[in-house]
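>>> Give me coordinates for this.
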Amino acid sequence: MDTRQRLLKKKCLKNISALLREELIDILENKGAKRLWIRKWLSDRPVTGASALLLKQLRLEDPSEYRLALRVTAENFDELLSLIQSSIQRQDTLMRNALPAKIKLEVTLSFLATGMSYRSLSHFYHVSKPSISQFIPEVCRTIYKVLKQYIKVPNAEEWKNIERGFKTRWNFPLCYGCIDGKHVTIKAPPKSGGLYLNYKKTSSVVLLAIADLDYCFSYIDVGACGSASDGGVFKNCSIYQGLENNLLPDNGIIVGDAAFPLKTYLMNPYPGVNLSTEEKVFNYRLSRARRIIENVFGILVSRFRV
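Okay, the predicted model is just below:
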């Protein structure tokens, strides 16, 4: 009886070992294999993605809603695409086709316009989340590079037009622009401590800008840590030395708030509350001229909400 039990146990162990060996071989053979090369809903992008359906329909039937969706007109979109397409378009391979530059730009503009999560953009455009996280920074850098020429220090004739506009529209002669800073909220880099912590107790970088009377940027400086004051950022920006060396024609000025230092080329309001009538009138007119930069920032954040 003992002999039969031993033989039976030996046979069972042999069968179990064979089954386990086969299972282990299957696991090792399939360890690196993917279940799917691409999910079907992603491969249906040319048919069911937002670029092929919704945006195409809005472009043809409702241009105003198209502009609200991407914050640019169809004409502006085509012009911008023509400028950046060669830089962001990749070549097709034998394995799969590259993502079109048009979809990359649409996804990026949607992200900038609405602040949608990468996951939501993935579902909306039928583009994988890892791809979106890779190409959005690339497209943003390319847009900055090709549009950099449109934000420049004015020439002599443009200076005259700006001064004339401030004088006739806002009753502030010899004014060539208004300056201010805006905190742009970010996720603080690791081990940065309080370097990016601003007065609102949030992490940010500072966008310092000068605007003309037509609500257009003449100069921008972005990237200073949120803990820095507007005056400190101004003193370290690239245009500071130019202004110190009489960049503005005819002893002209720019206007700012009390956060900026008083200079021969930079006017800020009279401080305090016990002001004379002349000082109150001056502060009122300076405020009218300076509020343009506040409005510019308002337009910027209402259009692009990231």
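>>> rest of the way, CA atoms for contacts and neighbours
Will do.
>>> hey, where'd the strands end up in the chain?
175-185, 204-211, 217-225, 253-255, 266-267 (DSSP state E).
>>> So which residues make contact with the first one?
Spelled out, it's strand 175-185. Contacts with strand 175-185, where a contact means C-alpha atoms under 8 Å, 6 or more residues apart in numbering, come from 159, 162-163, 166-167, 198, 202-213, 226, 230, 248, 252-257, 289-290, 292-294, 297.
>>> what do you get for the third one?
Outside of strand 217-225, the residues within contact range by C-alpha under 8 Å, 6+ apart are 151-154, 195-197, 204-212, 233, 237-238.
>>> let's see this one next to it:
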Amino acid sequence: MEAMDWLDEEEEMVAVNAALLVLQYKSREYWIHPINERRHEFGKYHVLWPEISNDDNRCKMYIRMTMKEFEVLYNLLETKLRKQNTNFREAISPEERLLLSLRYLATGISCKSLGFEFCTGFSTVGEIVKECCEAIWRTLQPIYMPQPDQKHWKQIARQVQENWRFPHCIGALDGKHVQIQCPNNAGSAYFNYKGTHSIVLLALVDANYKFTWIDVGNYGRNSDGGIFETSLLGQWFASNKIDVSTDKPLTPTGQVGDEAFPLKRYLMRPFSRNN
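As a prediction, this is how the structure comes out:
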């Protein structure tokens, strides 16, 4: 009996300490900041967006797309972005979540600034942008950037031949350094040859500059050629697993890249400028 009493006292102390921690936390922070509770009065989605959405030019300046394009994208993503209301708070609508994310992608503005604009918690903005970007990729990638097959590669090669007079080419390959603030404890991993910190977007595009394949997220210190070699597409080409035609005259067989890439059977690069 004494042992049971001792356990009850210990459990009671744990409960008391937990309650004190909760009270201490709530004394420092709001569950919802008073400003954010008035999102319907001050937030740009509720105040400014109804006016912008009626003007296509302003809409394109604000989110880089027309209202018609926004509606098409919204209809594709609505169910994926919808959240349930709870007893504690009203969920942010799918349309507002999409607008906030597109505003972030269109401007590169910080999550804190967007939080002030939309009267939303700063960490909530980051979660919304991440979830929305993932939903956009999962929904649109199979439609607009599916894995090309042999028929698709041949079509690209014909367009490159017609538009650019470059034969046997199924795409142009290059890397883009997306500048970032150096993450904590990252050392020189993201430091690139331009003297900034970045992650690399490596992309293959067709004759009309449209992406057919991308690799994003590599360290800025890595070269385009090194990233391509270790990428899924580079490994496919190196092991002949890519679905293109076999080598023969007047048949598309490879890609073009700049001097950052090695010369391969399936990759043409310009002559060196050294001599």
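>>> For the two chains, what TM-score is obtained?
The TM-score (TM-score structural alignment, normalised by the length of the second structure) is 0.79; 246 aligned residues with a C-alpha RMSD of 2.6 Å.
>>> Just give me the match in the second structure for Gln241 of the first structure.
Matched to the second structure by TM-score structural alignment, Gln241 of the first structure sits across from Gln235.
>>> same thing with Pro63 of the first structure?
By TM-score structural alignment, Pro63 of the first structure lines up with Asp56.
>>> So for its match, what's the nearest residue that isn't a sequence neighbour?
Thr66 (5.4 Å; C-alpha to C-alpha, 6 or more residues apart in numbering).
>>> how about stretch 214-226 of the first structure, aligned to which bit of the second structure?
Aligning stretch 214-226 of the first structure against the second structure (TM-score structural alignment) gives residues 208-220.
>>> and the counterpart of Arg269 of the second structure in the first structure, how many neighbours does it have?
Aligning on TM-score structural alignment places Arg269 of the second structure opposite Asn268 in the first structure. Asn268 of the first structure has 20 neighbours, counted by other C-alpha atoms under 10 Å.
>>> which residues does Asn268 of the first structure contact?
If a contact means C-alpha under 8 Å, 6+ apart, then Asn268 of the first structure has 255-258, 260-262, 286 as its contacts.
>>> make it 7 Å
By C-alpha atoms under 7 Å, 6 or more residues apart in numbering, the contact set of Asn268 of the first structure is 255-258, 262.
>>> What of Thr142 of the first structure?
Counting by C-alpha under 7 Å, 6+ apart, Thr142 of the first structure makes contact with Ile84.
>>> how about it, what's its partner in the second structure?
In the second structure, Thr142 of the first structure lands on Ala135 (TM-score structural alignment).
>>> list the ones among the contacts of Asn268 of the first structure that the second structure also has?
Retained contacts for the contacts of Asn268 of the first structure in the second structure, judged by both residues aligned by TM-score structural alignment, their matches' C-alpha atoms under 7 Å, are 255-258, 262.
>>> Serialize those residues to a markdown table and add fields for neighbour count and distance to Ala101 of the first structure.
As requested, these are exported to a markdown table (neighbours: other C-alpha atoms under 10 Å; distance: C-alpha to C-alpha, whole Å):
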| residue | neighbour count | distance to Ala101 of the first structure |
| --- | --- | --- |
| Val255 | 26 | 42 |
| Gly256 | 25 | 41 |
| Asp257 | 22 | 43 |
| Ala258 | 14 | 45 |
| Leu262 | 14 | 48 |
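>>> quick check, nearest of those to Glu138 of the first structure?
Using C-alpha to C-alpha, Gly256 comes nearest to Glu138 of the first structure of those, at 34.3 Å.
>>> What's the match for the closest one in the second structure?
Matched across to the second structure, Gly256 of the first structure falls on Gly257, judged by TM-score structural alignment.
>>> swap in Pro46 of the first structure?
Per TM-score structural alignment, Pro46 of the first structure is aligned with His40.
>>> hang on, that match packs against Glu90?
No: using C-alpha atoms under 7 Å, His40 of the second structure makes no contact with Glu90, being 11.2 Å away.
>>> picking that back up, inside helices: which ones of the kept ones among the contacts of Asn268 of the first structure?
Per DSSP state H, helices hold no members of those.
>>> Could you export those to TSV, including columns for distance to His126 of the first structure?
As requested, those are exported to TSV (distance: C-alpha to C-alpha, whole Å):
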residue	distance to His126 of the first structure
Val255	48
Gly256	46
Asp257	47
Ala258	49
Leu262	54
